[in-house]
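**Q** Sequence plus predicted model, see below.
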Amino acid sequence: MPFSPPSGIAFHTADQIPVGELSAILRRITTFLQSLDLAPQPLRLYHDWWQHDGLHFDEGQITFHDLFAMFETPRTLFEATPDDDEVFIGVAPEDGNWYLRFRAEWDADDRSIVGEFAIILPSETAALFRAEVATPSKHVLVEESSESYYKSVKV
């Protein structure tokens, strides 16, 4: 079944953040996502080329354990990211209820590794995410409708 972007509310970084901080917030987000279901369903891994050339590739099934392994350290997060410009890792449950996308890369000066993420959640889950993850974050997260977010990132 082809990927269908979920509707709802998007939360995303306003700017790139240091990879160590990105790794930490992605672990908090993944813990939050895992807590949404009593029996978490399998996840799908994608190479998300929306900002590169508009394409989206299914890379197979993964588990929450696999996802946590991607964020275990800043290095594992950087190594999980495809080398192509503006290509993100995307993850969604098989029911397509939410979508997490992220990437890590060298900054413009090639001095440090930075990254960004976005998560699209159902509207009814947004308040809980805001309270448990977004508000405690030291980084300002932009909150907008998923439709507005998709328009801003899809080529």
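**A** Done, it's in. Every value quoted in this text rests on a predicted model; they were computed, and no experiment measured them.

**Q** all contacts plus neighbour counts: C-alpha atoms, from now on.
**A** Will do.

**Q** quick one, strands of the chain?
**A** For the chain, the strands defined by DSSP state E cover 9-13, 17-18, 43-49, 55-62, 88-93, 99-106, 113-121, 141-145.

**Q** Now do the longest helix seen in the chain: which elements does it pack against?
**A** With secondary structure taken from DSSP state H, the chain has its longest helix at helix 19-35. Secondary-structure packing of helix 19-35 (3 or more Cα pairs under 8 Å, 6 or more residues apart in numbering; DSSP states H and E): helix 64-70, helix 74-80, strand 113-121.

**Q** Present the strands of the chain as a markdown table; the columns should include mean neighbour count and distance to Phe71.
**A** What follows is the strands of the chain, written out as a markdown table (neighbours: other Cα atoms under 10 Å; distance: least, Cα to Cα, whole Å):
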| stretch | mean neighbour count | distance to Phe71 |
| --- | --- | --- |
| strand 9-13 | 22 | 17 |
| strand 17-18 | 18 | 13 |
| strand 43-49 | 21 | 14 |
| strand 55-62 | 14 | 14 |
| strand 88-93 | 24 | 12 |
| strand 99-106 | 23 | 11 |
| strand 113-121 | 23 | 12 |
| strand 141-145 | 16 | 19 |
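
**Q** what's the closest of those strands to Leu77?
**A** strand 99-106 (6.7 Å; Cα to Cα).

**Q** and that closest one with helix 19-35, angle?
**A** 170 degrees (axes from the mean of the first three to the mean of the last three Cα atoms, to 10 degrees).

**Q** Please name every helix or strand in contact with strand 99-106.
**A** helix 74-80, strand 88-93, strand 113-121.

**Q** can you do 10 Å?
**A** Applying 3 or more Cα pairs under 10 Å, 6 or more residues apart in numbering; DSSP states H and E, we find strand 99-106 packed against strand 9-13, strand 17-18, helix 19-35, strand 43-49, helix 74-80, strand 88-93, strand 113-121.

**Q** this is the comparison structure:
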Amino acid sequence: MTPDLEQRWKQAQMPFDGKIVTSGVDSSMQTLLKALKYFTKLLDANPQNFYLYHDWHEHDGYLTQAKPISSIKLKNMVANEQSLRASMNGEAEVRTAVYPQSNEWLMRWYIDPDDSAYCDFEFCIATTAKNNPLEQMYLINPQGLNQLAARTYFDKSYGG
């Protein structure tokens, strides 16, 4: 997590004031790609600056800095399995994450480096977000999604 996002999480500010949808069971690579491609289509609906980072929240809580990323580069990153695997850090429980300058949402994904069959994704969205795609996520992965309060989820999953 970034220092700013950590502060937002601890103070239940956007996007941690809303809900999070998580893949509740092991997702296939196909499901992960479908979810991320759906997600990247939403970027065009509200153009703004986006930031990418490796999220160590579950691993050990290490804080890192995000780097700007264009929507085009992000779409290329999730275009296929090879590029998606290349986006990963390679450490256990370290997710790749992206969020907009508005902090309306946070999207994270993970591919286990030791078990390529294990993938997961999470989409956290603020209560005031202009576009709420959570219902659509159920169409992508109807059998294995959980919806929780975002702050509670991050409180329970903290590895630091």
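**A** Yep, that arrived. Small disclaimer: the values here were computed from a predicted structure and weren't measured.

**Q** still on that earlier bit, could I get the strands of the first structure as JSON lines with distance to Ala80 of the first structure?
**A** Formatted as JSON lines, the strands of the first structure follow (distance: least, Cα to Cα, whole Å):
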{"stretch": "strand 9-13", "distance to Ala80 of the first structure": "19"}
{"stretch": "strand 17-18", "distance to Ala80 of the first structure": "16"}
{"stretch": "strand 43-49", "distance to Ala80 of the first structure": "11"}
{"stretch": "strand 55-62", "distance to Ala80 of the first structure": "13"}
{"stretch": "strand 88-93", "distance to Ala80 of the first structure": "8"}
{"stretch": "strand 99-106", "distance to Ala80 of the first structure": "8"}
{"stretch": "strand 113-121", "distance to Ala80 of the first structure": "12"}
{"stretch": "strand 141-145", "distance to Ala80 of the first structure": "23"}
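
**Q** need the contact list for the closest residue to Asp85 of the first structure other than its chain neighbours.
**A** Nearest residue to Asp85 of the first structure, sequence neighbours excluded (Cα to Cα, 6 or more residues apart in numbering): His52, at 6.6 Å. Residues counted as contacts of His52 of the first structure (Cα atoms under 10 Å, 6 or more residues apart in numbering) are 84-88, 153-155.

**Q** so Ala35 of the second structure touches Cys119, yeah?
**A** No: counting by Cα atoms under 10 Å, Ala35 of the second structure sits too far from Cys119 to count as a contact (11.5 Å).

**Q** intersection of neighbour lists for those two?
**A** 23, 29, 109.

**Q** what residue of the first structure matches up with the last one?
**A** In the first structure, Trp109 of the second structure lines up with Phe102, judged by TM-score structural alignment.

**Q** would you list the helices and strands packed on strand 99-106 of the first structure in a markdown table and tack on distance to Ser146 of the first structure?
**A** Formatted as a markdown table, these follow (distance: least, Cα to Cα, whole Å):
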| stretch | distance to Ser146 of the first structure |
| --- | --- |
| strand 9-13 | 5 |
| strand 17-18 | 22 |
| helix 19-35 | 17 |
| strand 43-49 | 16 |
| helix 74-80 | 25 |
| strand 88-93 | 15 |
| strand 113-121 | 6 |
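
**Q** Would you tell me which of those gets closest to Ser137 of the first structure?
**A** Of those, nearest to Ser137 of the first structure by Cα to Cα is helix 19-35, at 7.5 Å.

**Q** ok, back up a step: mind checking which of the contacts of His52 of the first structure are buried?
**A** Among the contacts of His52 of the first structure, those scoring as buried are 86-88 (criterion: 16 or more other Cα atoms under 10 Å).

**Q** ok, those residues vs Glu59 of the first structure, which is closest?
**A** Using Cα to Cα, those come closest to Glu59 of the first structure at Phe88, 12.3 Å.

**Q** Tell me the counterpart of the closest one in the second structure.
**A** Using TM-score structural alignment, Phe88 of the first structure sits opposite Arg95 in the second structure.

**Q** Would you confirm that its match contacts Gly61?
**A** No: assessed by Cα under 10 Å, Arg95 of the second structure is found out of contact with Gly61, at 11.6 Å.

**Q** quick one, what contacts the residue lying farthest from the centre of the second structure?
**A** Most distant from the centre of the second structure: Asp114, at 20.3 Å, with distances by Cα atoms, centre = their mean. For Asp114 of the second structure, the contact set (Cα under 10 Å, 6+ apart) comprises 90-92.
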